[in-house]
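Colleague: Here is a sequence with its predicted model. Questions after.
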Amino acid sequence: MRIDLVALERGVALLGSGGGGRTDTAATLLRMRHAAGHDIAVTPVSELPGDALVVAVGAVGATSALTEKLPGGHEFRDAVGAVERWTGTRADAAMTIEIGGLNGLLGLVAAEQLGLPCVDADLSGRTLPRLNQFSPVAAGRELGPVAFGEPGGQVLLLDHSTPVQIERTMRAVLTLTGWGVLALAPIPARELADCAVIGSVGAAAELGRLALALAPAQLAPAVGGRLLAQGRVVEVARRVDPERPDNPGFGRGSVTVQDAAGMLLRLEMENEYLLAMRDGVVVATTPDVLAVLDRRTAVPIACEDIRHGMEVAVLQLPAPSFWTDPRHCGPVAPRAYGIDSDPVLLAGQP
């Protein structure tokens, strides 16, 4: 299935929910591939043999460091090769670990570098900040073994560790390396329906196609979402939250938007926009996607870029059905981020 790169880039930016990293580097690599005569395409899970092994890959760490410590082109091969040797398997296809932000495009880059088809699925359905939030963990599977390759050529492999231990170890390593790529143990295609978000690449491209054609107020209902507010950013507050023992050093903050009638909408954010309140009442939360768009250009605005005085539209977009399932919602619900609130979703509370 061919993918429109322009639409996909806008779609993954929206699914970043204010995070996920900039898409510029990966988009440039894909444009070069397209200019060389290659199609940008994904393979539906249904077209894979049931025993085909799919390896999930993606970048982790400070994605902004990609422009300072450029990839050498060996990182994905190093990481996937390590996990293949450790497990005694051979990957038949690749998919991205998360469809939101940079990794939504990087999965296609990685698949080409590995010489593998890119599968229309991922492990997040949006952007998620922690490895122990990925869909296999929510489905009750182990996350390891995982292999980490960094730009300097070193490879780290973790096994016999819980998802929380893997997350903590990777955060410690990333303080030294800045960024790197991750490869998880290959998953049989027949098992993906139970532990992955199926069709997420195609869905992101369709979301992006609509976003490029419609104004924000039209986009929300067109995709089953809703417009939460249109107005001016009147306050941005940022802070460090050292009291949470599960917080790996992520900054916290809030954004307040005032509409033309004077009503206030407050967004709580970490790496992503997590919760929206109107007049003190929670009206939307993760795992639904909260997206802030520039009212003039409709370009998504990242948490790190939001500023006082911006004219914005705030959208609530529906989470993938995987995350609205009560069996899976816990790792991505507000309390997983230290926010004392039940989920408030478009699909109803799980």
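Modeller: Thanks, I have the structure now.
Colleague: Please count neighbours and contacts with C-alpha atoms only from this point.
Modeller: Will do.
Colleague: Which residues are in contact with Gly338?
Modeller: Counting by C-alpha atoms under 8 Å, 6 or more residues apart in numbering, Gly338 makes contact with Arg244.
Colleague: gap between it and Ala82?
Modeller: Remark: distance between Gly338 and Ala82 (C-alpha to C-alpha, to the nearest Å) = 35 Å.
Colleague: all helices of this protein, in order?
Modeller: 5-15, 24-35, 75-87, 103-114, 135-138, 163-177, 192-195, 200-213, 216-222, 321-324 (DSSP state H).
Colleague: among those helices, which is nearest Arg126?
Modeller: Among those, helix 5-15 comes nearest to Arg126, with 4.8 Å by C-alpha to C-alpha.
Colleague: Put this next to the previous one:
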Amino acid sequence: MRITAADVPALERGAALLGSGGGGDTATAAVLLRRQLERAPEPVVRSLGELPPTARVVPVGVVGATAAFTEKLPSGDEFASAVAAVERWTDERADAVLSIEIGGLNGLMPLVVAGELGLSYVDADLSGRGLPRLDQLAVAATGRGVAPAALAEQSGQVMLLAAGSDAMVERGARAFVAGSGGWAAFALAPIPAGELAACSIPGTTSAALALGRRVLAIGESPSRPALEAALGGSVLARGRVLEVARHVGPGRQGNPGFGRGCVTLADHPGGELLRLEMENEYLLALRDGAPVASTPDVLSVLDHRTGVPVSCDAIRVGLEVDVVRLAAAPFWTDPRRLPVLQPRAYGIDCDPVGVA
């Protein structure tokens, strides 16, 4: 499969939905992908089964404050520098790349990277949705580990995290981006294709593309049944946002946490109140105080008229929205991995909803 310019709108919409309110601005990433497609061959997207087991696949993505990405665009060398750093450290050359995260801008940027480096792109990722932390990636959840990893920023600085726990890599990466403009290109050490099936979520780019096509095909202001059919999910509420409250969330090791907040809306036509708890992503939905949906399922908020996903940063009072739920990838409902993404992993004292 090849990604063409005609595929970009659908891929952008699918990636934005899977971002669950986070993951960064897909519109900017879509512009960069279109420009890349204008000047280079269309990237080849291969399934895991199409790759030789010994092919070396490098996971790449943008880390840090993704909002800063739109203010300080890449110079073009960041990802090449990060990939080169892990190649030098491991003495292994990359044969292909895949995304660390299909949700949000990282659903598109690794395709840009594949085009820039002349590499194939693998139809898989390490998240299956939008995630806030590196120590939640699939390689961490399966015990493979995140290190070694490299980060590169716009002025040319490159940092290699050669070893350490997944939590240490997460802290090191946050410290690096805090002093380097807010975001950085990120690359993990090459992973043999034969080992990726055990530590990744396959088929996520093609699934995001198909999801985006279905949602775009139903047009603006769709009926609830039409929207649910296109999503392959459920509409939890349809109504006007009444209140948005924000505060600093619980931190770790004495450090401040991510921004936390909640959104309240009145569901039409019955008037029941739906409240969404959010951090970087939407995490928990309660109807009249009772939990009805939660992470690891993907919770997204859509502008009712346009169908465009509304991020946690952009949600505001007065918007008419649809709150929807998409089922989590089976990878995350496995009892061995569920603790990584359940509500308690974010400091919310609630069992996951709808997961056996």
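Modeller: Ah, there it is. Predicted model only: the values in this text are computed from it and were never measured.
Colleague: Need the helices of the first structure in CSV (columns: mean neighbour count and distance to Val282 of the first structure).
Modeller: Listed next are the helices of the first structure as CSV, based on neighbours: other C-alpha atoms under 10 Å; distance: least, C-alpha to C-alpha, whole Å:
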stretch, mean neighbour count, distance to Val282 of the first structure
helix 5-15, 25, 21
helix 24-35, 15, 34
helix 75-87, 21, 41
helix 103-114, 24, 29
helix 135-138, 22, 25
helix 163-177, 16, 29
helix 192-195, 16, 29
helix 200-213, 22, 25
helix 216-222, 19, 19
helix 321-324, 20, 18
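Colleague: how about those helices in JSON lines, adding distance to Glu268 of the first structure?
Modeller: What follows is the helices of the first structure, written out as JSON lines (distance: least, C-alpha to C-alpha, whole Å):
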{"stretch": "helix 5-15", "distance to Glu268 of the first structure": "17"}
{"stretch": "helix 24-35", "distance to Glu268 of the first structure": "26"}
{"stretch": "helix 75-87", "distance to Glu268 of the first structure": "34"}
{"stretch": "helix 103-114", "distance to Glu268 of the first structure": "23"}
{"stretch": "helix 135-138", "distance to Glu268 of the first structure": "23"}
{"stretch": "helix 163-177", "distance to Glu268 of the first structure": "23"}
{"stretch": "helix 192-195", "distance to Glu268 of the first structure": "29"}
{"stretch": "helix 200-213", "distance to Glu268 of the first structure": "24"}
{"stretch": "helix 216-222", "distance to Glu268 of the first structure": "20"}
{"stretch": "helix 321-324", "distance to Glu268 of the first structure": "20"}
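Colleague: Out of these, flag the one nearest Ala261 of the first structure.
Modeller: Nearest to Ala261 of the first structure, of all the helices of the first structure, is helix 216-222, at 16.6 Å by C-alpha to C-alpha.
Colleague: What are the contacting residues of that closest one?
Modeller: Contacts with helix 216-222 of the first structure, where a contact means C-alpha under 8 Å, 6+ apart, come from 210-211, 225-227, 293, 295, 298, 313, 315-317.
Colleague: change it to 10 Å
Modeller: When contacts are defined by C-alpha atoms under 10 Å, 6 or more residues apart in numbering, helix 216-222 of the first structure is touched by residues 207-208, 210-214, 225-230, 292-299, 312-318.
Colleague: Name only those of the residues you listed that count as buried.
Modeller: Applying 16 or more other C-alpha atoms under 10 Å to those, the neighbour count classes 207-208, 210-212, 225-230, 292-295, 298-299, 312-318 as buried.
Colleague: how many neighbours does the aligned partner of Asp120 of the first structure in the second structure have?
Modeller: With TM-score structural alignment defining the correspondence, Asp120 of the first structure maps onto Asp123 in the second structure. Residues within reach of Asp123 of the second structure, counting by other C-alpha atoms under 10 Å, total 23.
Colleague: what span of the second structure lines up against stretch 193-212 of the first structure?
Modeller: Aligned using TM-score structural alignment, stretch 193-212 of the first structure spans residues 197-216 in the second structure.
Colleague: what distance separates the matching stretch from the middle of the whole chain?
Modeller: 12 Å (C-alpha atoms, centre = their mean, to the nearest Å).
Colleague: Equivalent analysis for stretch 263-277 of the first structure, please.
Modeller: 18 Å.
Colleague: for stretch 1-17 of the first structure, same thing?
Modeller: Centroid separation for stretch 1-17 of the first structure versus its chain: 12 Å, with C-alpha atoms, centre = their mean.
Colleague: again, but for stretch 287-305 of the second structure
Modeller: That offset, for stretch 287-305 of the second structure, works out to 17 Å (C-alpha atoms, centre = their mean).
Colleague: buried sites along it?
Modeller: Across stretch 287-305 of the second structure, burial judged by 16+ other C-alpha under 10 Å covers 287, 291, 293-304.
Colleague: okay, that stretch sits on what stretch of the first structure?
Modeller: Taken onto the first structure by TM-score structural alignment, stretch 287-305 of the second structure occupies residues 278-296 there.
Colleague: Next: stretch 340-351 of the second structure.
Modeller: Using TM-score structural alignment, stretch 340-351 of the second structure pairs with 331-342 in the first structure.
Colleague: now the end-to-end length of the matching stretch.
Modeller: End-to-end distance for stretch 331-342 of the first structure: 12 Å, by C-alpha to C-alpha.
Colleague: Going by residue numbers, what spans are strands in the stretch 251-356 of the second structure?
Modeller: 259-267, 273-278, 282-287, 290-294, 298-303, 320-326 (DSSP state E, counting those that start in this stretch).
Colleague: Specify the stretch among those strands that is closest to Pro59 of the second structure.
Modeller: Evaluated over the strands of the stretch 251-356 of the second structure, closeness to Pro59 of the second structure peaks at strand 298-303, with 22.0 Å, by C-alpha to C-alpha.
Colleague: mean shift between the closest one and the first structure?
Modeller: By mean C-alpha distance after the TM-score superposition for the first structure, the fitted strand 298-303 of the second structure averages 0.4 Å away from its aligned residues in the first structure.
Colleague: Just list what that strand packs against, helices and strands only.
Modeller: Counting contacts by 3 or more C-alpha pairs under 10 Å, 6 or more residues apart in numbering; DSSP states H and E, strand 298-303 of the second structure packs against helix 8-18, strand 234-248, strand 273-278, strand 282-287, strand 320-326.
Colleague: closest one to Leu265 of the second structure among those?
Modeller: Set against Leu265 of the second structure and scored by C-alpha to C-alpha, these come closest in strand 234-248, at 4.3 Å.
Colleague: so the closest one aligns onto which residues of the first structure?
Modeller: Going by TM-score structural alignment: strand 234-248 of the second structure matches residues 226-240.
Colleague: Output the helices and strands packed on strand 298-303 of the second structure in a markdown table, with distance to Ala65 of the second structure appended to each entry.
Modeller: As requested, those are exported to a markdown table (distance: least, C-alpha to C-alpha, whole Å):
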| stretch | distance to Ala65 of the second structure |
| --- | --- |
| helix 8-18 | 16 |
| strand 234-248 | 16 |
| strand 273-278 | 16 |
| strand 282-287 | 17 |
| strand 320-326 | 25 |
